[in-house]
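**Q** Predicted model, plus sequence, below.
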Amino acid sequence: MPATHRTPESNPPASSTQSPATLARNSRRAVVGIMIVLVGQLMLTLDGTIVNVALPSIGTGLGLGPSSLSWVVNAYTIAFGGLMLTGGRLGDKYGRLRVFLIGLTVFTASSLLGGFAQTPDLLIAARAAQGIGAALAAPGVLALLTTSARDGAARNRALALFAAVGIGGSTLGLLLGGLVTEVGSWRWTLFINVPIGIAVIALAPLFVAETPRDPGRFDLIGALCATGAAVAIVWALTGAPDYGWTSPQTIGCLAAGVVLLAALAVTEPRVANPMLVPSLLCDRRRLGALAVTTLVFGSQIATFFLVVQYLQRALHFGPIAAGAAFLPMTLGIFAMARIAPKLVARFGQAPLLITGTLGLTISYVWLSNIDNSSGYATAVLTPLLINGISAGLTFMPAASLVMGGVDPQHTGSASGLLQTVQQLGGAIGLAVIVSVYAAGAVPGQFVPGARAAFLTTAAFTLLAAILAVLLLRSPQRER
């Protein structure tokens, strides 16, 4: 037999070299580490929606008009979505735990600065800095989860929890944002990040192992192209409802994004250590999972916007009640986080994705029937519960397909890619839905325009189901 070079992946399993007591300690340490990292992810996820509920209070407190107020959200979204790929690659090169902690530090400090902001410019700058910190930290979360799991079953459970935190945290952000805004001040939507961030920064190095560094050169050209493309596209999408889809700003930004993506596609195969490894985009099932993720995230973010508007404007719910109204969705997502790994092990990813996207479509069609005489219990509660269960069936299998089969040294890039399409999907969904809604809207009323908007979200997820059937089916079930 020829001699074989032994890598960390080819070492004998831990069970053959460690005592049961040592294995138990390592297992507990890994579980604690995973939970700490997930708390960091929850904080980043909450920030995507917790500030949204406080926007009217922020506008009153700082004298911001509607157009300026939108930048409190857009500044975070553009920085977060634009730098995600770069953040993932930095983690691969310099150590994922190191970059994760740097990102959380920037995010936490920016939250403190934003909470004390006395001018609109300072608040918007702090929100942009939060987005930069989140873009550095978020890709490391999924990469650390997948590399910390001791086996495939633990990895699937970690992915399910990540998926639940990703979308469930958004609904919790609505509830928490309403609570702290009504009880205290809009500033606490930012201050609340500070103790959580400090705790995660202090505890993560004690329980989470650093990953090996990539000794190759950093792909600066690829980073500039990837970041520029993502920023241009997100900028165009966030501004499209205000400036119009055919405006020079929207078309120019989209065109710049396409040109930069083309430059990225040309340069990456010729670089020794590319920003985005081309092989990540050569797998049909991974591409299908990315497409499904984009469409589903777009539908979910749009649903948050539409349902919150309906609850507050048509049913006259306060901020706390509007946030609490999403609890059925949250409970459905977290319940499926426990079941989805077992279902994936039994049936594979594709059947769950198809079932989940069809369930989401049903929930949106149901919501499209709301009118001024509808009530929460009859028109909203059940579809939100169906939505949560269906989303729980969708996100974990999609993440599993994207991260499956990725070389350990490229998990940060794969994680950055997954979360970039999530951000792009959210921006696309919100831009399209707001435009559709505005086309049929009547001043002072919510329901006109809502039916077409909800049916558009249903079209998103129906298309995702079709893609799941066409792109993800294979003769042999994915284990």
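**A** In hand now; what should we look at?
**Q** use CA for all of it now, contacts and neighbours both
**A** Will do.
**Q** which other helices and strands contact the helix ranked longest in the chain?
**A** As assigned by DSSP state H, the longest helix anywhere in the chain is helix 20-53. Under the contact criterion of 3 or more CA pairs under 8 Å, 6 or more residues apart in numbering; DSSP states H and E, helix 20-53 touches helix 66-94, helix 120-148, helix 152-183, helix 188-191, helix 193-207.
**Q** could you give the angle of the second one to helix 152-183?
**A** Counting by axes from the mean of the first three to the mean of the last three CA atoms, to 10 degrees, helix 120-148 lies at 160 degrees to helix 152-183.
**Q** Compute the inter-axis angle for helix 120-148 and helix 66-94.
**A** Calculated by the same axes, to 10 degrees, helix 120-148 forms an angle of 30 degrees with helix 66-94.
**Q** Would you mark the buried spots in helix 120-148?
**A** Buried residues in helix 120-148, counted by 16 or more other CA atoms under 10 Å: 120, 123-146, 148.
**Q** and the comparison structure, right after this:
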Amino acid sequence: LQGAGAALVMPLAMAILSGAFGREERARALGIFSGITGCALIIGPAIGGFITEHLGWRWIFWINLPIGLVAIALVMARLRESFGAPAPLDVIGLMLVALAALALVWGLLRGNSVGWASAEVTGALIAGVALAVVFVLWEMRAASPMVPMRLFAAKPFASGMAASVLFYAAMYGVLFLLPQFLQIALGFDAFGAGLRLVPWTATLFVTAPIAGAAVNRFGERTLVVTGLLMQAIGVGWISEIVSPAVSYSALVAPLVLAGVGVSMAMPAAQNAVLSAVAVSEMGKASGIFNMGRFLGGMFGIAALVASFSANGAADSSGHFSSGFVAAMSLAATLSLAGAVAGLFLPTRRRVVATTATPQDA
């Protein structure tokens, strides 16, 4: 139910925001949106760690109730109703993509425990790939597709989506394992580990609004490629220095570098995807972007956990560090692949203020 609720809210939030602003203002608005999201990333781990340490982990779910009630009140009071074009629900497409994701993640998570050559894992991975292919074929012929494949013919949309899936895979994978490294290998408690994520997560709150405003000046490609190269360098740097004896202070600089990088890339990629479609299709484009975001995050966590399990274990700080090194190396590779995908974003010509008429512009 939580997942279904989030799946309803996130795409609509981006679509409403994007539709409320013109092309030249949209990137700045999305940057502020990413900054607010970054604020949640800042306070979430720290508050979650405090609650877990003092009240128990079950209490972290209760915090969603007052937040939800406040959000409902604000929506009822401030948000005007709007409707898209009527279309039937693509139930078959929904089932195909859900089953494909389940099969692929199942295979990734079970590989180390039952063997990568086992019938269970190979069967799950083959089934996942096959279902994904069937999903694409179905979407190409469906009367009202959940994911219109024609959108991927636009280079900004396809490149922005590819870069986003890859950098979210790296980011969510690191976000899953890094707090555990701080607790198991370096010995911090849950609250202390959450606080020590701030040099990384706080960069999103600070950098994303600035990056959103800079999109119109430098273009999406420059920010996406530069940002993901910074993330790759930062995460790769961590993989090179991490050990049970590493001091937390040695991790601060690479965490800031990686955080600033992904904070630059995030609003630029969002803007590239949403600006590639008509206003009437921003709802679907936002839904596709968020589906790619969470599927990328899901696969990133599964892949990094698989890499961790193949090279280490959680039974000691030394074994955990060995697995963490391998996982961070994979995260750096995913970030680098995202930068390569960003190279295919088209170059935006900088708009120079002149006395030209609207027709000339």
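**A** That came in fine, so what should we check first? Quick caveat: nothing in here was measured; it's all calculated off a predicted structure.
**Q** on that earlier part again, just tell me which of the helices and strands packed on helix 20-53 of the first structure ends up closest to residue 56 of the first structure.
**A** Closest of these to residue 56 of the first structure is helix 66-94, at 8.6 Å (criterion: CA to CA).
**Q** Onto which residues of the second structure does the closest one map?
**A** Counting by TM-score structural alignment, helix 66-94 of the first structure lines up with no residues of the second structure.
**Q** try stretch 301-311 of the first structure
**A** In the comparison with the second structure, stretch 301-311 of the first structure aligns to the range 172-182 (TM-score structural alignment).
**Q** likewise stretch 106-118 of the first structure?
**A** Using TM-score structural alignment, stretch 106-118 of the first structure lines up with nothing in the second structure.
**Q** got a list of contacts for that stretch?
**A** Residues outside stretch 106-118 of the first structure that contact it (CA atoms under 8 Å, 6 or more residues apart in numbering): 62, 122-124, 126-127, 129-134, 187-191, 193-194, 197-198.
**Q** Kindly report the same for stretch 83-96 of the second structure.
**A** With contact meaning CA under 8 Å, 6+ apart, stretch 83-96 of the second structure is reached by 131-132, 134-135, 138-139, 144-146, 280, 283.
**Q** how about those, which pair is most distant?
**A** 131 and 280 (29.3 Å).
**Q** and which of the contacts of stretch 83-96 of the second structure is nearest to residue 223 of the second structure?
**A** Using CA to CA, residue 283 comes nearest to residue 223 of the second structure of those, at 24.3 Å.
**Q** what sits against the equivalent of the closest one over in the first structure?
**A** Matched to the first structure by TM-score structural alignment, residue 283 of the second structure sits across from residue 412. If a contact means CA under 8 Å, 6+ apart, then residue 412 of the first structure has 88-92, 96, 139-140, 142-143 as its contacts.
**Q** farthest pair in those residues?
**A** 90 and 142 (14.1 Å).
**Q** Tell me the gap between the longest helix of the first structure and the middle of its chain.
**A** 16 Å (CA atoms, centre = their mean, to the nearest Å).
**Q** who's in contact with residue 311 of the first structure?
**A** Contacts were defined as CA under 8 Å, 6+ apart; by that measure residue 311 of the first structure touches 317, 322.
**Q** make it 6 Å
**A** Contacts for residue 311 of the first structure were tallied using CA atoms under 6 Å, 6 or more residues apart in numbering; they are residue 317.
**Q** where's it relative to residue 47 of the first structure, distance?
**A** When distances are taken as CA to CA, to the nearest Å, residue 311 of the first structure and residue 47 of the first structure turn out to be 21 Å apart.
**Q** and if you look at residue 446 of the first structure?
**A** Distance of residue 446 of the first structure to residue 47 of the first structure, computed by CA to CA: 26 Å.
**Q** who has more neighbours, those two?
**A** Between residue 446 of the first structure and residue 47, counting by other CA atoms under 10 Å, residue 47 is the more crowded of the two (26 against 20).
**Q** residues touching the more buried one, list them.
**A** Contact analysis of residue 47 of the first structure by CA under 6 Å, 6+ apart lists nothing.
**Q** From residue 36 of the first structure, how far off is it?
**A** Applying CA to CA, the value for residue 47 of the first structure to residue 36 of the first structure is 17 Å.
**Q** again, but for residue 462 of the first structure
**A** To residue 36 of the first structure, residue 462 of the first structure is 36 Å away according to CA to CA.
**Q** Residue 247 of the first structure now?
**A** From residue 247 of the first structure over to residue 36 of the first structure the distance is 45 Å, taken as CA to CA.
**Q** Neighbour count for these two, which is higher?
**A** When residue 247 of the first structure and residue 36 are compared for neighbours, residue 36 comes out ahead with 21 against 13, by other CA under 10 Å.
**Q** Give the aligned equivalent of the more buried one in the second structure.
**A** For residue 36 of the first structure, no residue is aligned by TM-score structural alignment.
**Q** Name the nearest of the contacts of stretch 83-96 of the second structure relative to residue 23 of the second structure.
**A** Closest approach between the contacts of stretch 83-96 of the second structure and residue 23 of the second structure, by CA to CA: residue 280, at 14.0 Å.
**Q** For that closest one, which non-adjacent residue is closest in space?
**A** Taking CA to CA, 6 or more residues apart in numbering, and ignoring the residues beside it in sequence, residue 280 of the second structure has residue 84 as its nearest neighbour in space, at 7.2 Å.
**Q** How many residues are close by the counterpart of that neighbour in the first structure?
**A** In the first structure, the residue paired with residue 84 of the second structure is residue 213, using TM-score structural alignment. Counted with other CA under 10 Å, the neighbours of residue 213 of the first structure add up to 14.
**Q** Residue 213 of the first structure: which element?
**A** Under DSSP states H and E, no helix or strand contains residue 213 of the first structure.
**Q** And it, how close does it get to residue 112 of the first structure?
**A** Distance of residue 213 of the first structure to residue 112 of the first structure, given as CA to CA: 31 Å.
**Q** Can you give me the neighbour number for residue 85 of the second structure?
**A** Neighbours of residue 85 of the second structure under the rule other CA under 10 Å: 6.
**Q** if I line the two up, what does residue 245 of the second structure land on in the first structure?
**A** Aligning on TM-score structural alignment places residue 245 of the second structure opposite residue 373 in the first structure.
**Q** I am finished for the moment; much appreciated.
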